[in-house]
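**Student:** After the sequence you'll find the predicted model.
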Amino acid sequence: MSVGKTALRAYKTEIDPNPEQIVLIHKTIGTCRYVYNLFIQKNKERYEESEKFLSGYDFSKWLNNVHSKQEEFKWIKDVSSKAVKQSIMNADGAYKKFFKKLTAFPKFKKRSDYGNFYLIGSIRVKRHLIQLPTLGKVKLKEKGYIPFENVKSCTVSREGDRYFVSVLVEEDKLPKTETKKTEGVGIDMGIKEFLYTSNGESVANFSKSEQLIKLTKSLKRQQRKLSRREKGSANFRKQKVIIQRLHRKIRNIKMDLKRKLILKIVQRNPQFVTIEHLNIKGMQRNRRLSNSLQQIGIGYFIEWLRMKCLEREIELRRADRFYPSSQICSGCGERKKMPLHVRLYDCDHCGMKKDRDLNASINLKKAKEYTVLT
């Protein structure tokens, strides 16, 4: 039994703001969006005029001392300064990632029914409410979930007609019981089956579940109804809320299924987990695969798996992008071409016959060249 150190943990729960607080939440999200877009626009203009890049720190000084003092922009001061500051730093970070060729050029944020902002400062939590800077006391729908002490910061978010708060809390790590490591596992992800493990287990594509099929059909019907509503009318807004709730329900079900699947994998405490390096952006350019990939959400699965492996001290490996896991025979090591429509690996050398995804997962487990992610 080893004693751990402190760690930061996030707690997300729904809040029940009053009408005045809802107005302020909408206003803060809108202001943060305006400031973010203004930072991008300002630096775009400076680039076209061959001027030096304006950093987040310098932009913040200009915004506070010049821009927001103009009569028509004084409303910027009506919301939390910390939220505005964080929005500036987010835009600054997006530019820096672009300069390092890690991401594409920063995009302007559009007005929508979704958004969030960051708060730091005096945050107090009680069983039934949370006190936030600027917003004041806000009711919690889930009572007693958030710890009362060591709250560092929080993010308030809007998802359609519902509002949430995600609180970052510093906690002592739970004492870790040393358990025996089991054999490593390889995971092959695909479209027909969501994933295959080297243990022979397969998980069907989540979109094939009866519950999600029914919800998807209902969503299509509700979207057709929305198309017949007059844009901007009261009926249009009501129908939009119905669609947002269906989207949220579908997303939450998929998220829950993925998290339970990952928990099942890491609870076995394998020595390592090996995944393939998928070119998700490249695959999404294929019009036949893009919709299926979007429905599966492989990116979220990989990120959550990485977090849980880090938490449980399991080595997460990622095989080389060009490692031919589907083309190699897991029995004898011979290699042959495997078009995507061929679902059975039939080795001409040793006679082994296996599902192509199962064969690929076994090869991933055996992979010698990989990058350690955790």
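**Tutor:** All right, it came through fine.
**Student:** contacts, neighbours, all on C-alpha from now
**Tutor:** Noted.
**Student:** Between its first and last residues, what's the separation in stretch 42-54?
**Tutor:** Counting by CA to CA, to the nearest Å, you get 8 Å between the two ends of stretch 42-54.
**Student:** quick one: contacts for Lys42?
**Tutor:** Leu54 (CA atoms under 8 Å, 6 or more residues apart in numbering).
**Student:** Just to be sure, it is in a strand?
**Tutor:** No. Assigned with DSSP: H, G, I helix; E, B strand; the rest coil, Lys42 falls outside any strand and is helix.
**Student:** Name the residues that touch stretch 337-356?
**Tutor:** 326-327, 329, 331-332, 334, 357, 359.
**Student:** Okay, one more to line up with it:
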Amino acid sequence: MLLSIKTQLKLNSYQRVLMSKHAGIARFTYNWGLATWQALYKDGYKPNHRLLRTFFNNNVKTNPDLGWLKEKNICQKVTEFAFEQLGDSYKRFFKGQSEYPKLKKKGKSSHSFTINASGKPIPIGGTSIKLPTIGWVKTYEGLPHVTASKLTISERAGNWYISFAFEQTPLPVANKIPVVGVDLGIKELATLSTGVVFSNPKTSKRFKKKLARQQRELARKVRGSNQYLKQKLKIAKTHKRVSDIRLDATHKATTTISKNHAKIVIETLNVSGMMANHKLAGSVADANFYELRRQLEYKSKKFGSEVILASRFYPSSKTCSSCGHIQDMPLKLRVFDCGLCGLSIHRDFNAAKNLAHLG
């Protein structure tokens, strides 16, 4: 089973500059490839990323004015993976999975690059990693002793992160609860048929005033000035804080669910449709529905569990979990009072129990 890890790097000032140089070369290469691809296509040619990469290595890198592309301590694999990324972008576009590739702008696009060791496995373990050409870098947390074929380094809100994939044998856990229903919600992140409830941190609501104040302060500063850039970094760090709290809650919930239950039944929600409702969009984003389902699906493989997806139209909230009677349940009603058997139960708990019945 292929798992991935992403963790923060502990860099000094020289290493930060070196990472920025690699990211800049990756961005320049991608933009050159995209512009050249468009020009060739207009002239009637059908380019591909491999031909562009060959021409770039033989003609562009040899240009004396672009000597910074081959500086000391710069891993030359950066440009190779930039062309692969461009090829993947066009593949997704032709399949209708994404929009047409766009130029990467400094300061607006994510800063990242990918490297490898010319096909050789890169050993990883502990709190230090030896990157090809770049040298030794430290991490804030210890990593498992594994090997990776390639490494991706990215920047976010002033911090640099390293991510990689590695093979791991699934770890089946004994003494699991046979079946659990998981009802996803806005007020509560998830309610289980066992009675366990995972609370929603509601980070967007908590940080809404702080972000609004920081945005007003940014609007008062001269665009492009040092104070403007400092304030922009503050806003990015606040957004990162919001995302980190949300992801932390999601990871804790999905790990607990997938590790302790053999069968996990969740509902299939129309997240894009819910996001289209401007009254619900903020709360739906806070609930992290798509990410929670994605994590459950890959963590269930890790712990030897099974995820069962209920139909989008299954009336889990409208059905009595005791007698099966179906009745209307407006969103404002938080308690399900069965009109047939008289059962009175919390709406989310009732839905979770119905989902468990499917398993």
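**Tutor:** Cool, got the structure. Since the model is a prediction, treat every value here as computed from it, not as a measurement.
**Student:** Now do the same for Glu159 of structure 1: its match in structure 2.
**Tutor:** Under the alignment (TM-score structural alignment), Glu159 of structure 1 maps onto Arg156 of structure 2.
**Student:** Tell me the spacing between its match and Arg347 of structure 2.
**Tutor:** Counting by CA to CA - Arg156 of structure 2 and Arg347 of structure 2 are separated by 39 Å.
**Student:** Of those two, give the one with the bigger neighbour count.
**Tutor:** Arg347 (22 against 15; other CA atoms under 10 Å).
**Student:** Which ones among the contacts of stretch 337-356 of structure 1 map onto helices?
**Tutor:** 357, 359 (DSSP state H).
**Student:** which of the contacts of stretch 337-356 of structure 1 lies closest to Val79 of structure 1?
**Tutor:** Asp357 (52.5 Å; CA to CA).
**Student:** what residue of structure 2 matches up with the closest one?
**Tutor:** Under the alignment (TM-score structural alignment), Asp357 of structure 1 pairs with Asp348 in structure 2.
**Student:** Please tell me I have it right and that match contacts Leu189.
**Tutor:** No. If you go by CA atoms under 8 Å, Asp348 of structure 2 and Leu189 don't touch, sitting 10.5 Å apart.
**Student:** For stretch 218-232 of structure 2, grab the matching residue range in structure 1.
**Tutor:** The aligned range for stretch 218-232 of structure 2 in structure 1 is 226-240, by TM-score structural alignment.
**Student:** ok now the matching stretch, how far from the chain's centre?
**Tutor:** 29 Å (CA atoms, centre = their mean, to the nearest Å).
**Student:** Also stretch 296-303 of structure 1?
**Tutor:** In terms of CA atoms, centre = their mean, the centre of stretch 296-303 of structure 1 is set 8 Å apart from its chain centre.
**Student:** Correct me if wrong: the match of Glu159 of structure 1 contacts Ser110.
**Tutor:** Yes. The pair Arg156 of structure 2 and Ser110 qualifies as a contact (CA under 8 Å) at a distance of 7.3 Å.
**Student:** I'd like the contacts of stretch 337-356 of structure 1 as a markdown table, with neighbour count and distance to Val185 of structure 1 appended.
**Tutor:** Compiled in a markdown table, the contacts of stretch 337-356 of structure 1 are given as follows (neighbours: other CA atoms under 10 Å; distance: CA to CA, whole Å):
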| residue | neighbour count | distance to Val185 of structure 1 |
| --- | --- | --- |
| Ser326 | 25 | 16 |
| Gln327 | 20 | 19 |
| Cys329 | 26 | 17 |
| Gly331 | 16 | 17 |
| Cys332 | 12 | 19 |
| Glu334 | 13 | 21 |
| Asp357 | 26 | 14 |
| Asn359 | 26 | 13 |
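**Student:** what's the closest of the contacts of stretch 337-356 of structure 1 to Ile243 of structure 1?
**Tutor:** Asp357 (35.6 Å).
**Student:** contacting residues around that closest one?
**Tutor:** Here Asp357 of structure 1 is in contact with 188-190, 195-196, 326, 343 (criterion: CA under 8 Å, 6+ apart).
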